[in-house]
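J.: The following block contains a protein sequence and its predicted model.
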Amino acid sequence: MRDGTASRTAMMVAAARAAHLAVDGEPAILRDDVVAALLGDAADELVGYHRAHGDHVVLWGTRALGVTRSRFVEDRIAASGVEQYVLLGAGLDTFAFRNSDVRVFEVDHPDTQAWKRELISTAGLAVPEGLEFVPLDLERGGLAERLAAAGFDPRRRTLVGWLGVSVYLSRATVETTVRAVAGLGAELVMDYMVPPGLRDGIGREYGAFADQAVVESGEPYRTFLTPDEAEALVAECGMRTRAHVGMEDAVPAGTWRRDDVLRPFVFSRILDATALT
């Protein structure tokens, strides 16, 4: 994203999470009942757009991708018993408002984070006691230092979620960030976008629209990885792959027995890795 502006893609993803409960049927993949309040006056218009045009691939695809990756990481947090959750590129994520058992460190570009804090205030939402805001441009490094200044405890079991972000960063920044997570001794759940040649038909159709949208928003895609490249990258950075899944396997199998338009497709994958140290 460009300095001085909040992330437009963060708004698009938040709108998709809000629309999921309003537009799609059961079973709900993710029950985020806070994000609509966070979106404030814009919620009705954004969700209304999904109501009117929600069967378009770029809209239902964004809903499916956004809620699936969030469900995966939130299920992993619940199953692993972590005490700290570091969310890189937090955007308008609301995990901290829906879960009080885990200390949350939201790391994001200063401009986007300031915008989110304004939305929280305008919505009249109370900032959870266990939520720490960590302003940081990942392209400039310094993750470990900023977390330490915010009270991060390296002795506590930690999971780092990095969702919908790596594709917007340079390959060098992706590697630097993974090394920093390994240095924390944390578990990492990240998603990454596969090259167009590895996508299925729906993935290529979705990508054609999504590519144009992100370019117009000023936040173009920059880094694509094959599955082998993703596993090699985390290994080179001092981490071991624990799980590596596509959309179909990222959530419980019954999730995809649906009557609405949502279905898994090949566009990105989720990699779960643990630090070797």
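T.: That came through fine. If you're wondering where the values come from, they're calculated on a predicted model, not measured in any experiment.
J.: Every contact and neighbour count from this point should use C-alpha atoms.
T.: Will do.
J.: residue nearest the centroid of this structure?
T.: What sits nearest the mean C-alpha location of the chain, by Cα atoms, centre = their mean, is L163, with 2.6 Å.
J.: Could you check how far it is from V107?
T.: Applying Cα to Cα, to the nearest Å, the value for L163 to V107 is 12 Å.
J.: go on, R155?
T.: For R155 relative to V107 (Cα to Cα), the value is 19 Å.
J.: same deal with P252?
T.: Separation of P252 from V107 (Cα to Cα): 28 Å.
J.: try I29
T.: For I29 relative to V107 (Cα to Cα), the value is 25 Å.
J.: here comes the other one, which I'd like you to weigh against the first:
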Amino acid sequence: MENKSLTALVSAFSRAYHAEHNQIKIFDDQLARQLLTDEEYENIASNMSQAIAFFQPGFAGSQEQALRRIVDHQLSPSPLGRAAFAEQALAVAATLGARQYIVFAAGYDTFAYRQPEWAAKLQIFEIDHPATAADKRRRVSALHLDAPSNLHCISADFRDPDWQDRVLANPAFDPALISFSSLLGISYYLPKDVFKQFLSAIASLLPTGSSIVFDYPDEQTFTSQAGERAQKQVMMAARAGEPMQASYSYSELEQMLEEADMLIYQHLTPVEITGQLFHAYNDSQPAHKITAFDNVNYCLAVKR
């Protein structure tokens, strides 16, 4: 966390690769490629394709075919699926009255720079660790993109007890406004007690009717019953210096949210994610089908 997030960079790479190589997309992030330098993009591509023996032993094919297989099978399902789920839910929330969009651990998220017309009524808050936030600002500046007038960037380390004060200190933030918060890719890397406190802290900032969307690893993630991809993802995260630390059963998560005064409004399992979010892409690419990541569920919760 002291340096720019490696997992965030790989997520940006997977969104960029998917957007560049497909006409019909699970999630279209047309700016992700621009945030990466050519050297970074090629280095990630090369490192991943050379790791085909780790991801899929016995694979036979070219380096480009190996890269496509790794991206579609291992790298992109979670970044694409959770982003699609979150932004679809955000659009509904905005229609129902949400006026603030809070992106926790924003990483290299590009929503603010490609926001649709309906997002103009939202105030967007990107909150991230100072190192990653500074790196993103540098990349955006290099692209000479105009900062949207409704975007507000807040540097905060969620391990510090004063991160809430940093949010409340932002003059654009209004704790009385119904808000939509995304916590994508966060639950994996926090101990259970810390994630529970984090959910409660976020809920305490928001009024009734606000919602939170996040992805989380299920209770089999760290067991021998986990899917092969999930087991390898655990190893990859550890090697990147960002080890996964917790997993949750549905009942455990439900109880945790109830204690934060929140109720589960929508919940998708991998089979449901593939059927609801990936079907159009899979119909268009029968030779390169993508299935939702093993042992990862999506959740949308609403504050009661």
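T.: Happy to help now that I have it. In this text, all values refer to a predicted model and were calculated from it rather than measured experimentally.
J.: follow-up on the earlier one: tell me the contacts of the residue mapped onto the residue nearest to the centre of structure 1 from structure 2?
T.: Using TM-score structural alignment, the equivalent of L163 of structure 1 in structure 2 is L184. Applying Cα atoms under 8 Å, 6 or more residues apart in numbering, we find L184 of structure 2 in contact with R82, A83, F104, A105, V213, F214, D215.
J.: okay, now the third one: neighbour count?
T.: Per other Cα atoms under 10 Å, the neighbour tally for F104 of structure 2 reads 21.
J.: And it? What does it align with in structure 1?
T.: F104 of structure 2 maps onto L88 in structure 1, with residues paired by TM-score structural alignment.
J.: Of P252 and V107 of structure 1, which one has the most company?
T.: Using other Cα under 10 Å, the more surrounded residue of P252 of structure 1 and V107 is V107, with 24 against 12.
J.: Surely that one is in a helix?
T.: No. V107 of structure 1: not assigned to a helix; according to DSSP: H, G, I helix; E, B strand; the rest coil it is strand.
J.: Tell me which helix or strand comes right after the helix ranked longest in structure 2.
T.: For structure 2, the helix with the greatest residue count under DSSP state H is helix 77-95. Counting by DSSP states H and E, the next helix or strand C-terminal to helix 77-95 of structure 2 is strand 100-104.
J.: Have a look at how far, on average, that next one is from structure 1.
T.: By mean Cα distance after the TM-score superposition for structure 1, the fitted strand 100-104 of structure 2 averages 0.7 Å away from its aligned residues in structure 1.
J.: Now do that strand: which elements does it pack against?
T.: Helices and strands touching strand 100-104 of structure 2, by 3 or more Cα pairs under 8 Å, 6 or more residues apart in numbering; DSSP states H and E, are strand 123-128, strand 179-183.
J.: what do you get if the cut-off is 10 Å, keeping everything else the same?
T.: helix 77-95, strand 123-128, strand 151-155, strand 179-183, strand 211-217 (3 or more Cα pairs under 10 Å, 6 or more residues apart in numbering; DSSP states H and E).
J.: pretty sure A243 of structure 1 belongs to a strand, no?
T.: Yes. A243 of structure 1 sits within a strand when classified using three-state DSSP.
J.: hang on, the earlier thing: quick one, the longest helix of structure 2 and strand 100-104 angle?
T.: Using axes from the mean of the first three to the mean of the last three Cα atoms, to 10 degrees, one finds that helix 77-95 of structure 2 and strand 100-104 are set 160 degrees apart in direction.
J.: Check which residues of helix 77-95 of structure 2 are buried.
T.: Neighbour-count burial for helix 77-95 of structure 2 flags 77-86, 89-90, 93-94 (criterion: 16 or more other Cα atoms under 10 Å).
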